[in-house]
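Visitor: Got a predicted structure plus its sequence, pasted below:
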Amino acid sequence: MVVLNKIYTRTGDKGTTALGNGDRVAKHDARVNAYGTSDELNAFVGVARLSAEGAMDDRLALIQNDLFDLGADLCRPDIASDAEAEYPPLRMVEAQVKRLEAEIDEMNSALSPLRSFVLPGGSALAAQLHVCRTVARRAERLATELSGHAEVNPVVITYLNRLSDWFFVASRVANNNGKDDVLWVPGANR
């Protein structure tokens, strides 16, 4: 259980922060960058939810919760020692990825195939979902960079990869099921 009764602790005043296992690292550590970017993504999802309704809002709420799970996973190194931990660390699981895939397939079934790349825009929600898509890609890049020198749950990377696809398809749904997509016209302004 999380209890936050004091918001500032002064423990980070010298540029370090605690990971989920208690280790202290620099606030610019690759692991902190990775889970910090997933937190940034979560904030952008919150902004997108201001324009979402119904099933789209419900799905975005699930994603926000998943992103907290993902941050908890990333902030806890030493996956190999999970079994010995006093409290089992929260890890992303394949079912979270499968849910995204099912939602992508369901949303995509109502869309016409694309004949050009889509420019971010159209409706306010679509534009916000494109911002989420690009931040998800950055979070994925940072997680894969971290995995090059530290242990990372592979489901984290798969989830972020699938999530950016989810945001792309959802942006098309938000654009009147793709009818209001703004398409790229190569070389249009030459």
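Guide: In hand now; what should we look at?
Visitor: going forward, measure contacts between C-alpha atoms and count neighbours the same way
Guide: Noted.
Visitor: Counting by contacts, list what the helix or strand harbouring G71 packs against.
Guide: Counting by DSSP states H and E, the element that carries G71 is helix 54-74. Here helix 54-74 touches helix 30-49, helix 154-174, going by 3 or more C-alpha pairs under 8 Å, 6 or more residues apart in numbering; DSSP states H and E.
Visitor: List the contacts of the shortest one.
Guide: Residues lying outside helix 30-49 but in contact with it, judged by C-alpha atoms under 8 Å, 6 or more residues apart in numbering, are 27, 57, 60-61, 64, 67-68, 70-72, 74-75, 125, 128-129, 131-132, 135-136, 138-140, 142-143, 145-146.
Visitor: at 7 Å instead, please
Guide: In this structure, residues lying in contact with helix 30-49 by C-alpha atoms under 7 Å, 6 or more residues apart in numbering are 57, 60, 64, 67, 71, 74-75, 125, 128-129, 132, 135-136, 139, 142-143, 146.
Visitor: One more to weigh against that first structure:
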Amino acid sequence: PIPILLALGLNSFKHKKYRKVIQTVTYAPNFISVVVMCGMLLLFLSPDAGILNKILSFFGIAPINFMGDKSYWRHIYVWSGIWQSMGWNSVIYFAALSAVSPDLHEAAIMDGANKFQLIRHIDLPSIMPTAIILLIMSCGSILSVGFEKVFLLQNDLNKSVSEIISTYTYQVGLVENNVSYSAAIGLFNSAVNAVMLIAVNKIARKSSGISLY
């Protein structure tokens, strides 16, 4: 939902100059490579020289080994991913909002609608078909969360929560040289993704009339 909220917020922001600045700032992280971004995270969250721990120490809080504490790992992975992709993922929603007729907004304003009501009753329904299609496509790769970022942020201290299917396949297939077992894992992964895609597509078609096929 973060890219949708960002697109709705930018669309209702009337100062075009500042809106372009916000768009540029939110789009820029998408062009940072995974390796560079993981290096930045490791540097910023370092218990010795990390800027975050420097701030904590300024307030008298002991340094925290964020990458070694498994309770922080999921939050680091998820929120850094949102930060990196939310701007770029909001582009398609912003494009859909640009197709909304201004006459609808003008008529609603004449009837006394505020900004929240404009978003709820005009903007949000207009991008709902796009959101549903992207949701269906995302569910088709729900088990494929990527390899590079997890592998680069993974260590022995957080491995109990950071191990995913792709890193486990790498461990079994390349490190342990059990190619047949890793192939079976990959096949099972693809099968579950296909089932999820078909199921969510069917649910979306029955509930909203919108589907991929």
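Guide: Cool, got the structure. Bear in mind that the values here come from a model prediction, so they are computed numbers and not experimental data.
Visitor: Put one on top of the other, what's the TM-score?
Guide: The TM-score (TM-score structural alignment, normalised by the length of the first structure) is 0.25; 87 aligned residues with a C-alpha RMSD of 5.7 Å.
Visitor: In the helix holding G71 of the first structure, which of the residues would be classed as buried?
Guide: 56-57, 59-61, 63-64, 66-74 (16 or more other C-alpha atoms under 10 Å).
Visitor: K98 of the first structure: which of the helices and strands packed on helix 54-74 of the first structure is closest?
Guide: helix 154-174 (9.0 Å; C-alpha to C-alpha).
Visitor: Which is the succeeding secondary structure element to that closest one?
Guide: strand 182-183.
Visitor: Quick one: list the elements packing against that following strand.
Guide: Judged by 3 or more C-alpha pairs under 7 Å, 6 or more residues apart in numbering; DSSP states H and E, strand 182-183 of the first structure is in contact with strand 118-119.
Visitor: Which secondary structure elements does the strand it packs on sit against?
Guide: strand 182-183.
Visitor: burial count for L104 of the second structure?
Guide: 13 (other C-alpha atoms under 10 Å).
Visitor: In three-state terms, how would it be classified?
Guide: helix (DSSP: H, G, I helix; E, B strand; the rest coil).
Visitor: on that earlier part again, after the helix holding G71 of the first structure comes which helix or strand?
Guide: Heading C-terminal from helix 54-74 of the first structure (DSSP H and E), you reach helix 94-108.
Visitor: residues of that following helix that come out buried?
Guide: Buried, per 16+ other C-alpha under 10 Å, within helix 94-108 of the first structure: 96-97, 100-101, 103-104, 107-108.
Visitor: name the helices or strands packed onto that helix?
Guide: Right, helix 94-108 of the first structure is packed against helix 154-174 by 3+ C-alpha pairs under 7 Å, 6+ apart.
Visitor: The helix it packs on versus helix 94-108: what angle between them?
Guide: When axes from the mean of the first three to the mean of the last three C-alpha atoms, to 10 degrees is applied, the directions of helix 154-174 of the first structure and helix 94-108 differ by 20 degrees.
Visitor: about what we covered before: return the most buried member of the helices and strands packed on helix 54-74 of the first structure.
Guide: Counting by mean count of other C-alpha atoms under 10 Å, helix 154-174 has the highest mean neighbour count of those, with a mean of 22.
Visitor: any idea of the angle that helix forms with helix 30-49?
Guide: Helix 154-174 of the first structure and helix 30-49 are oriented at 20 degrees to each other (the same axes, to 10 degrees).
Visitor: what helices or strands is helix 154-174 of the first structure leaning on?
Guide: Applying 3+ C-alpha pairs under 7 Å, 6+ apart, one finds that helix 154-174 of the first structure contacts helix 94-108, helix 124-147.
Visitor: Kindly recompute the last result at 10 Å.
Guide: helix 54-74, helix 94-108, strand 118-119, helix 124-147 (3 or more C-alpha pairs under 10 Å, 6 or more residues apart in numbering; DSSP states H and E).
Visitor: In CSV, list the ones you listed along with distance to S164 of the first structure.
Guide: Formatted as CSV, those follow (distance: least, C-alpha to C-alpha, whole Å):
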stretch, distance to S164 of the first structure
helix 54-74, 11
helix 94-108, 10
strand 118-119, 14
helix 124-147, 5
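Visitor: out of these, nearest to R162 of the first structure?
Guide: Closest among these, using C-alpha to C-alpha: helix 94-108, at 6.9 Å.
Visitor: relative orientation of the closest one and helix 54-74 in degrees?
Guide: 150 degrees.
Visitor: what sits up against helix 94-108 of the first structure?
Guide: Here helix 94-108 of the first structure makes contact (C-alpha atoms under 10 Å, 6 or more residues apart in numbering) with 59, 62-63, 66, 109, 154-156, 158-163, 165-170, 172-173, 177-178.
Visitor: all helices for the second structure, in order.
Guide: Using DSSP state H, the helices found in the second structure span residues 2-12, 16-27, 34-44, 51-58, 70-98, 102-110, 115-118, 124-139, 148-153, 159-162, 165-170, 179-208.
Visitor: now the last one and helix 124-139, what's the angle there?
Guide: Going back to what we said before, that points to helix 179-208 of the second structure. Using the same axes, to 10 degrees: helix 179-208 of the second structure against helix 124-139 is 160 degrees.
Visitor: Give the buried residues for helix 179-208 of the second structure.
Guide: Buried residues in helix 179-208 of the second structure, counting neighbours by 16+ other C-alpha under 10 Å, are found at 182, 185, 189-190, 193, 196-198, 200-202, 204.
Visitor: Can you list the helices and strands that that helix packs against?
Guide: Against helix 179-208 of the second structure (3+ C-alpha pairs under 10 Å, 6+ apart) you get helix 124-139, helix 165-170.
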